[in-house]
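**Student:** Here you go, sequence then predicted model.
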Amino acid sequence: MTAPAPGPPAAPADGARAGRGALALYASGSVGMGVWVTVPGLLLLYFLTDVLGVPAFLAGLTLLLPKAIDVVVHPLLGSRSDREARRSGHRRRMMRAGVLLGAAMAALFAVPPSLTGAPAALWVGGWFVVGNLLFACFQVPYLTTPSDLRVGYHERTRVFMFRMVLLTVGLLGAGIAAPALSSAGGRGDYARMALVLAVVMAVSAVVALRGVRRLTEECGFRAPDARAGHSTPADLRVAWRDRDYRALVLSYLFTGTTTHLFLAALPYVTAYLFDDTRLTALFMGLFLGPALFAGPLWTAWSRRIGKQRGLLLSQAVFAAGSLALLPGASLDGTPGVAVTAAVVMVMGVAFAGLQLFAFSMVPDAVAAAEAAGSSKAGAYTGVWTAAEATGTAVGPYVYAAVLALGGFVSRTAAEPAAQSDTALAALLVGFTVVPAALMAVALLFQRRYGLDAAP
């Protein structure tokens, strides 16, 4: 009797475990993402107001308005990514645009010498739109990958733990290197800084493409469910009707607003309150460095207390830390720097939890919705990344608005400007009290989330 011909290899069952090599390759994409998130978030507002002479309110709009496009584009790309995944069995085609993101980074800071004020803002805003579109093409399918894998609840946390570590490498490297490379404060310094980091971003995107392929080969690919919705508006309605997912998204919107306000404010604090711009790199290192060890610790702890409790704790610590910055930033000299440094390190540990738990809970929400027959992973991720993009813009905008209300005076690199006591007070309140209030709102939304599995 002739043996039957072998069929195609069976896909791994749900509960598969990814190899470290595949996880490392996949997570490498977060290095470039970390650079794009960090550098504009940390330096672009300061670059506009204190190098290009753009008024604070206009500078805030320059960062906010391009993100309005993202709110529309990200859900569209999420739905398109789902269609691509059903048609071709992967999401890598859109991701290839991410290789060009480095070029947008270089152009963003290469403002022609003849441009200052509003024309310079127009240049920066235009390239910011281009960069955000390229970033979205990469980010949406990249972050949807864990939702496509045939893995379980805790393995999803493990996947995001690897991503969090490499994301932290990108955040930390950019957070230290970018201020250090541009510390002289000239336009040429910012342009050279951006060019160096652009190379890192391009390499990261190429490696990530290979990692996504390997990860889906090892863990299996679960195509998105076609039952829920057939258009972007339908996908958005499905996502918004999901009570737990809606609470998670709204919470992360305020979380992202808070953390990016912190990043945008930091160069102003070091320049005007501590009178030493070199401290920006130091504080960023202290803020992001703890995440390298805190991520694995948070992962282990989540098995005992659950992701929801871990995220609520991270939010509470970050809010308390923001208020604790007030006395440190009010002190002069070494005591003020020391107190601020200690608080920033604690906030960095909380920041690691904010990122790890929030992102690892998205696939959990997707899995729960798919079990009910009402989810598309790409659509959910598109809504998520739109909320994230909104937070990255609203945070600096809120801080710019606080500066404008305080009477902050913009300047160019060649023409320093003195700030009034009112402007300095606004600078401090925007760095401490405002983020604490925003994170408190995030915590209130997060308390409505009810999908956490029992540890």
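**Tutor:** Alright, I've got the coordinates.

**Student:** Only C-alpha atoms from now on, for both contacts and neighbour counts.
**Tutor:** Will do.

**Student:** To what extent is Gly152 buried, counted in neighbours?
**Tutor:** By other CA atoms under 10 Å, the residues close to Gly152 number 17.

**Student:** same question, the one 10 residues further on
**Tutor:** Residues within reach of Phe162, counting by other CA under 10 Å, total 22.

**Student:** For the helix or strand harbouring it, name the packing helices and strands.
**Tutor:** Assigned by DSSP states H and E, Phe162 belongs to helix 153-181. Helix 153-181 is packed against helix 20-27, helix 29-39, helix 187-219, helix 279-288, helix 291-305, helix 333-371, with contacts defined by 3 or more CA pairs under 8 Å, 6 or more residues apart in numbering; DSSP states H and E.

**Student:** go with 10 Å
**Tutor:** helix 20-27, helix 29-39, helix 117-148, helix 187-219, helix 279-288, helix 291-305, helix 333-371 (3 or more CA pairs under 10 Å, 6 or more residues apart in numbering; DSSP states H and E).

**Student:** For Ala107, which non-adjacent residue is closest in space?
**Tutor:** Closest residue in space to Ala107, ignoring its immediate chain neighbours: Trp127 at 6.7 Å, by CA to CA, 6 or more residues apart in numbering.

**Student:** And for that neighbour, the neighbour number?
**Tutor:** When neighbours are counted by other CA under 10 Å, Trp127 comes out with 19.

**Student:** Was I right to think it contacts Ala106?
**Tutor:** Yes. Trp127 lies in contact with Ala106 (CA atoms under 10 Å); the separation is 9.4 Å.

**Student:** this is the comparison structure:
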Amino acid sequence: MERLTVRTKLGFGVADLGGNLFFTAMGFWALNYLTDTVGLPAALAGLAIMVGKAWDAVTDPLMGYISDRTRTRIGRRRPYILFGAVPLFLACWLFFTAPLIDGTAALTVWAIATLCLLNTAYTVVNIPYGSLTPELTKDYHERTSLNGYRFGFAVFGTILGAALVLPLVEAVGDRRMGFSVVGLVFGLVMAVTAIITGVSVRERAASTERPEGFFRTYGVVFKNRPYLFVLFTYMLHLSAISFLSGILVYYMKYVHNDEGLTTLAMVALLLVAMVCIPISVFVSRRIGKKRTYQLAFSFLVIGCMAIFLGGHIIGPGFTIGMMVIAGIGVGFAYVPPFAMLPDAIEVEAKNTGRRREGAYYGVWTFVAKLGQSGATALMGFILAAARYVPDVAQTESSILAIRLLVGPIPSIVLIAAIVLVQFYPIDEKAYEIAMADITEVVESPENQI
């Protein structure tokens, strides 16, 4: 068994602390920041977020292609992680500094432009970072352990993001200036953690084989069936999480009439998630990565539907309790996709003799962002259709829309994910056969519906 040192695992994992500050800021707060602080109508705020992510259709695959073909003294991925850190810091600060401009059209253009800039800066750092995973170890279980460290940092970063936003905004006293401070602090943390990873890890020697063309590279990526199953499962996973996290502040503010409960609910969910990550690694060794992933989705469905059915009747204590149940699902869902992904990449590399990690992670990150932004945009459109108006008592239709977005809508998405991931064919036995030069990946009984 190939073992990595704890130092390597810690050095690799710490960058995801900053990365999940980004996902927290965008998933939990971007829509609310644009509607309630910048002053955009909900539909246009959702549209701006969706356009910003659509831009990633260009930048994510391109960054993966570029990093695969980069050859430097310090490796293929590390230059982008190190030198992309400062632009990422500046772009985050810029987005969360609300502009002093008037007019809905001008604000919409500003939102789209700054989101495209921020997403590009994140892509330059995150695609090479994610592409490091299969290069650090080829061992089936060691990848699960490596990603356990990574997502321990990830949950810690998300907890910081969830716990610090409102206190920072309130400490400043002015909501617009407060969000600017949030952008400054979060951007600085992202930059520092990326630099720490960049100087801590060492890449394997890159292959000297002649690079493939762009379209041939991605043609192979989209023919990798195991990869596609876990890819689109992860897209559904992030879509559901984006519905829950993005609507939570609206639910607390307008259903329970206490926006401050948002921080408590987020922290409760994420503290439980942090505790559950190492447990999920143990469970994964017992029942498999795929079954662990499906179990995570089941906990999330229970939590979301319970909030929909009883939260508005029983009260905020019940809602926070159900966020704890959802937190079990969030914790169990952190590691499996990022342990399954490099297995699918490694099997393809074994069969073809070529490594395309950057291309795979470019598509992975784009599709993940597509799921997140699609959910956020749909939230904006649904709120607009329900006649949502910020900072006033909501109508029955807007309250119902908020409840649907916290319960049935993410639950339907999660059930679809449970079904889709069932078709992922690589378990431990299949992986060992593939690595032993047997080119046909066989399915175990676990993969039978």
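**Tutor:** Alright, I've got the coordinates. The structure displayed is predicted, hence computed values, not measured ones.

**Student:** Can you tell me what the residue nearest to Ala107 of structure 1 aligns to in structure 2?
**Tutor:** Aligning on TM-score structural alignment places Trp127 of structure 1 opposite Thr114 in structure 2.

**Student:** Check the alignment and tell me where Asp60 of structure 2 lands in structure 1.
**Tutor:** Using TM-score structural alignment, the partner of Asp60 of structure 2 in structure 1 is His74.

**Student:** Can you get me a residue count around that match?
**Tutor:** 27.

**Student:** separation between it and Arg17 of structure 1?
**Tutor:** 30 Å (CA to CA, to the nearest Å).

**Student:** same question, Thr390 of structure 1
**Tutor:** With distances taken as CA to CA, Thr390 of structure 1 is found 34 Å from Arg17 of structure 1.

**Student:** go on, Ala234 of structure 1?
**Tutor:** Applying CA to CA, the value for Ala234 of structure 1 to Arg17 of structure 1 is 33 Å.

**Student:** Go ahead and confirm Arg86 of structure 1 touches Ala223.
**Tutor:** Yes. Between Arg86 of structure 1 and Ala223 there is a contact at 5.7 Å, judged by CA under 10 Å.

**Student:** what about the two, which has more around it?
**Tutor:** Comparing Arg86 of structure 1 with Ala223 by other CA under 10 Å, the one with more neighbours is Ala223, at 20 against 15.

**Student:** so stretch 268-283 of structure 2 corresponds to what in structure 1?
**Tutor:** Counting by TM-score structural alignment, stretch 268-283 of structure 2 corresponds to 286-301 in structure 1.

**Student:** same question, stretch 356-364 of structure 2
**Tutor:** The aligned range for stretch 356-364 of structure 2 is 376-384, by TM-score structural alignment.

**Student:** swap in stretch 325-339 of structure 2?
**Tutor:** Taking TM-score structural alignment, stretch 325-339 of structure 2 hits residues 346-360 over in structure 1.

**Student:** And the residue nearest in space to the middle of structure 1, how close does it get to Thr216 of structure 1?
**Tutor:** Centroid-nearest residue in structure 1: Val37, 5.4 Å away (criterion: CA atoms, centre = their mean). Noted for Val37 of structure 1: a distance of 26 Å to Thr216 of structure 1, by CA to CA.

**Student:** Could you do Thr277 of structure 1 as well?
**Tutor:** Counting by CA to CA - Thr277 of structure 1 and Thr216 of structure 1 are separated by 44 Å.

**Student:** now swap in Met105 of structure 1 and tell me
**Tutor:** According to CA to CA, Met105 of structure 1 and Thr216 of structure 1 sit 30 Å apart.

**Student:** do His74 of structure 1 as well
**Tutor:** 23 Å.

**Student:** Over to Ala104 of structure 1?
**Tutor:** 29 Å.

**Student:** What is the three-state secondary structure of the counterpart of Tyr388 of structure 2 in structure 1?
**Tutor:** Tyr388 of structure 2 maps onto Phe408 of structure 1 when the alignment is built from TM-score structural alignment. Following DSSP: H, G, I helix; E, B strand; the rest coil, Phe408 of structure 1 is assigned to coil.

**Student:** I figured Phe408 of structure 1 hits Ser420, correct?
**Tutor:** Yes. The pair Phe408 of structure 1 and Ser420 qualifies as a contact (CA under 10 Å) at a distance of 7.5 Å.

**Student:** Among these two, which residue is more densely surrounded?
**Tutor:** Between Phe408 of structure 1 and Ser420, counted using other CA under 10 Å, Phe408 has the larger neighbour count: 25 against 13.

**Student:** what about the spatially closest residue to that one that is not a sequence neighbour, which helix or strand?
**Tutor:** The shortest distance from Phe408 of structure 1 to any non-neighbouring residue, by CA to CA, 6+ apart, is to Ala423 (5.0 Å). Per DSSP H and E: Ala423 of structure 1 is located in helix 421-446.

**Student:** For burial, what's the neighbour tally of Ala247 of structure 1?
**Tutor:** Using other CA under 10 Å, Ala247 of structure 1 is surrounded by 20 other residues.

**Student:** what sits against the counterpart of it in structure 2?
**Tutor:** Superposed on structure 2 with TM-score structural alignment, Ala247 of structure 1 falls opposite Phe229. For Phe229 of structure 2, the contact set (CA atoms under 10 Å, 6 or more residues apart in numbering) comprises 341, 344, 417, 420-425.

**Student:** Just flag the most distant two among those.
**Tutor:** Ala344 and Ala417 (17.8 Å; CA to CA).

**Student:** ok so, going back, how close does the match of Trp127 of structure 1 sit to Cys92 of structure 2?
**Tutor:** For Thr114 of structure 2 relative to Cys92 of structure 2 (CA to CA), the value is 9 Å.

**Student:** cool, and Asn119 of structure 2?
**Tutor:** For Asn119 of structure 2, the distance to Cys92 of structure 2 - CA to CA - is 9 Å.

**Student:** Name the residues contacting each of the two.
**Tutor:** Taking CA under 10 Å, 6+ apart as the criterion, Asn119 of structure 2 and Cys92 both touch Phe22.

**Student:** Show me which of the two is the more surrounded one.
**Tutor:** Cys92 (28 against 22).

**Student:** how about the more buried one, what does it touch?
**Tutor:** 22, 25, 114-115, 117-119, 121-122, 180, 182-188, 190.

**Student:** The same query, at a cut-off of 7 Å, please.
**Tutor:** 118, 183, 187 (CA atoms under 7 Å, 6 or more residues apart in numbering).

**Student:** Work out for me the element whichever residue in structure 1 pairs up with it sits within.
**Tutor:** Structural alignment (TM-score structural alignment) places Cys92 of structure 2 against Met105 in structure 1. Assigned by DSSP H and E, Met105 of structure 1 belongs to helix 101-109.
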